[in-house]
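# sequence? don't have it. structure:
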């Protein structure tokens, strides 16, 4: 069998397994799916390579963490991530902004500044709790916003994920290369907003400290905000227990538009990383620790590897 055929077969098997799980949790109620996802992830997660990545990242961020604290945080992290997966097919039934809403909100007056006013904003956040609640809240509130995302490697899996997001009103956009950047600028130029995650590794980004260790951070959101003199609008979500959340909309970050673009962007990236740190510290078990946020050299230099 050629390498191409093996790859195709693997993706088909991967898609079959994904959709078997997806169909099963889709048939459950929202709470049942969330609980099932938590049980599944707490069982499977610790035997994956992602578990080791999360462990090293936690040790890097919290050098004084005890073995017991580490075990508890890892278990709680898998509980949260499993719930995210379980809740994904049910996001349209979260009832946001209704009496049955699964989320409470602080700062809606800030979010409303972007509704029907022509005010463009660059929304930024991180992978906190169930991060899918944030874009759902943005669009359900009436903000004209396109949400950027990284497509799944498997096209059949990606199609299902895109459709699930479309079911609760989120229009996704995967910017690729220069043309993708131009498209984002066109959206902002017309008074629309864009939303991005700004807490993951970005190879061509700005080198900046994160929990005291240098790593690459995406500078695209800051460059877009600088170009259009737009606010960097932060939002966060925290899981209060089960399928109940608290969404906060903070006063936006305004860049120094009188400074040079490189100076302003660097200062902005530093502020964004501090914002991410502060949010993570409020509920560290609810962040996406399984991502290789720091380079392996940082792990080695800090002596966190087993």
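Nice, thanks for sending it over. Predicted model only: the values in this text are computed from it and were never measured.
# make it CA atoms for all contacts and neighbour counts henceforth
OK.
# what about residue 48, how many residues close to it?
Residues within reach of residue 48, counting by other C-alpha atoms under 10 Å, total 9.
# how close does it get to residue 78?
To residue 78, residue 48 is 11 Å away according to C-alpha to C-alpha, to the nearest Å.
# Spatially central residue in this structure, please.
residue 127 (3.2 Å; C-alpha atoms, centre = their mean).
# which outside residues touch the lengthiest helix in the chain?
Using DSSP state H to define each element, the chain has its longest helix at helix 3-26. Helix 3-26 is contacted by residues 33, 36, 86, 89-90, 154, 156-157 when judged by C-alpha atoms under 8 Å, 6 or more residues apart in numbering.
# Repeat that for stretch 142-161.
11, 15, 18-19, 111-112, 114-116, 135, 138-139, 170-175, 192-196.
# could you list every residue that touches residue 222?
Under the criterion of C-alpha under 8 Å, 6+ apart, the neighbours of residue 222 are 232, 265, 268-269.
# so the residue nearest to the centre of the chain sits right up against residue 196, yeah?
No. Using C-alpha atoms under 8 Å, residue 127 is not in contact with residue 196; the gap is 10.5 Å.
# contacting residues around residue 262?
So residue 262 contacts nothing (C-alpha under 8 Å, 6+ apart).
# Assumed it was part of a strand.
No. Looking at residue 262 with DSSP: H, G, I helix; E, B strand; the rest coil, it is helix, so not inside a strand.
# From residue 184, how far off is it?
On the measure of C-alpha to C-alpha, residue 262 and residue 184 end up 20 Å apart.
# for the contacts of residue 222, which one is nearest residue 61?
residue 269 (18.3 Å; C-alpha to C-alpha).
# just to revisit the earlier point, would you format the contacts of helix 3-26 as JSON lines with neighbour count included?
Output for the contacts of helix 3-26, formatted as JSON lines (neighbours: other C-alpha atoms under 10 Å):
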{"residue": "33", "neighbour count": "26"}
{"residue": "36", "neighbour count": "19"}
{"residue": "86", "neighbour count": "29"}
{"residue": "89", "neighbour count": "24"}
{"residue": "90", "neighbour count": "22"}
{"residue": "154", "neighbour count": "14"}
{"residue": "156", "neighbour count": "16"}
{"residue": "157", "neighbour count": "20"}
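# try this one next to it:
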């Protein structure tokens, strides 16, 4: 696949931000894996997150969704969100070491047999998840089981950072496509050929349909359901749930979503993600402007 040059921002501030992040990632990569992950989590929680305004946005989103939450609870969730964000970033930049660390990860769920059967029948499988736990953990674990899973990703606004961010995904499993007419078309063709792919659906999009998310209406892309319907792909929610040690994961492959219409299917996907957030609120990326008003 010919790579299209990312047209994101390339301002001097973006260049500086990228070089700082590159330096942090390069420095941490010299450390042993477990220490590296813990340190990046702590740096993001105590320094990077607050300076970037992420902590403030998490608190604002929590207050909007549940005004009854006391400040101590909101602060505890925010700390967990930022720590998980840092850990996820450096894990995904750790490539083979992250994969090796997941070798003993527990994988469960009623969708495993359906995925196995679809693979045997050369039927496309579209995995869908959110920015929860580590969204790349399931793809890593399933890859080690012998599956090749491509990806459809949203390019970073900072074009400098996006150049190496995208590379981390291509090293995991299967072809990776950038969102957009050309990339989405390539991703759909990959599925129609009997391939497997994954995408994240929990970001606000201007042309999305309004679906309640955590009790508030949020514009939600229907692309996952539409692609699954057009390609006759099995639509399977999966999640990589961080465990209490902060380093290991449980991967859950859920029952496939029944094909119907895009809005109904995306509503069910939303409910599945909501359940995971309810169980572990600190593992969802509350930094997103998920309820953004595009008017």
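Done, it's in. Computed from a prediction, not measured in an experiment: that's the story for all the values here.
# wait, residue 88 of structure 2 sits on residue 137?
No. Contact between residue 88 of structure 2 and residue 137 fails when scored by C-alpha under 8 Å: they sit 9.3 Å apart.
# tell me which element the closest residue to residue 261 of structure 1 other than its chain neighbours is part of?
Nearest residue to residue 261 of structure 1 in three dimensions, chain neighbours excluded: residue 226, at 7.1 Å (C-alpha to C-alpha, 6 or more residues apart in numbering). If you go by DSSP states H and E, residue 226 of structure 1 is part of helix 220-228.
# In that helix, which residues are buried?
Of all the residues in helix 220-228 of structure 1, those buried under the rule 16 or more other C-alpha atoms under 10 Å are 220-226, 228.
# Mind telling me what the residue nearest to the centre of structure 1 corresponds to in structure 2?
Using TM-score structural alignment, the equivalent of residue 127 of structure 1 in structure 2 is residue 131.
# show me what contacts its match?
200, 202, 284-285.
# what do you get if the cut-off is 10 Å, keeping everything else the same?
Residue 131 of structure 2 is in contact with 85, 88, 200-203, 239-240, 273, 283-286, 288, counting by C-alpha atoms under 10 Å, 6 or more residues apart in numbering.
# Ok, residue 29 of structure 1 next?
35, 86-87, 90, 93.
# For the alignment partner in structure 2 of residue 23 of structure 1, give its distance to residue 36 of structure 2.
Applying TM-score structural alignment, one finds that residue 23 of structure 1 aligns to residue 26 in structure 2. Distance, residue 26 of structure 2 to residue 36 of structure 2, by C-alpha to C-alpha: 11 Å.
# Mutual contacts of those two, please.
With C-alpha under 10 Å, 6+ apart as the test, residue 26 of structure 2 and residue 36 both reach residue 90.
# any idea how far the alignment partner in structure 2 of residue 74 of structure 1 is from residue 204 of structure 2?
Counting by TM-score structural alignment, residue 74 of structure 1 lines up with residue 78 in structure 2. According to C-alpha to C-alpha, residue 78 of structure 2 stands 20 Å off from residue 204 of structure 2.
# In structure 1, mark out all the strands, start to finish.
Ranges of strands in structure 1, per DSSP state E, are 103-106, 122-125, 145-148, 172-173, 193-197, 201-210, 213-217, 232-239, 245-249.
# Return the list of helices and strands in contact with the longest one.
Of the remaining helices and strands, those touching strand 201-210 of structure 1 by 3 or more C-alpha pairs under 10 Å, 6 or more residues apart in numbering; DSSP states H and E are strand 213-217, helix 220-228, helix 261-282.
# repeat that with 7 Å
strand 213-217 (3 or more C-alpha pairs under 7 Å, 6 or more residues apart in numbering; DSSP states H and E).
# Quick one: the residues in structure 2 that the strand it packs on pairs up with.
With TM-score structural alignment applied, strand 213-217 of structure 1 matches the range 216-220 in structure 2.
# Pull out the buried positions in that stretch.
Quick answer for stretch 216-220 of structure 2 (16+ other C-alpha under 10 Å): 218-220.
# got these as CSV, with distance to residue 208 of structure 2 columns?
As requested, those are exported to CSV (distance: C-alpha to C-alpha, whole Å):
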residue, distance to residue 208 of structure 2
218, 8
219, 5
220, 4
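# tell me the angle the helix ranked longest in structure 2 makes with strand 234-242.
Longest helix in structure 2, counting residues (DSSP H): helix 71-92. Interaxial angle of helix 71-92 of structure 2 relative to strand 234-242 (axes from the mean of the first three to the mean of the last three C-alpha atoms, to 10 degrees): 110 degrees.
# Can you give me the buried ones in helix 71-92 of structure 2?
Buried residues in helix 71-92 of structure 2, counted by 16+ other C-alpha under 10 Å: 74-75, 77-92.
# what's the answer for stretch 286-306 of structure 1, then?
For stretch 286-306 of structure 1, by 16+ other C-alpha under 10 Å, it's 286-290, 293-294, 298-299.
# Would you confirm that residue 206 of structure 2 contacts residue 293?
No. Residue 206 of structure 2 lies out of contact with residue 293 (C-alpha atoms under 7 Å); the separation is 8.6 Å.
# before we move on, back to that, now the strands of structure 1 in TSV, with distance to residue 27 of structure 1?
Output for the strands of structure 1, formatted as TSV (distance: least, C-alpha to C-alpha, whole Å):
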stretch	distance to residue 27 of structure 1
strand 103-106	22
strand 122-125	30
strand 145-148	27
strand 172-173	25
strand 193-197	30
strand 201-210	35
strand 213-217	39
strand 232-239	23
strand 245-249	23
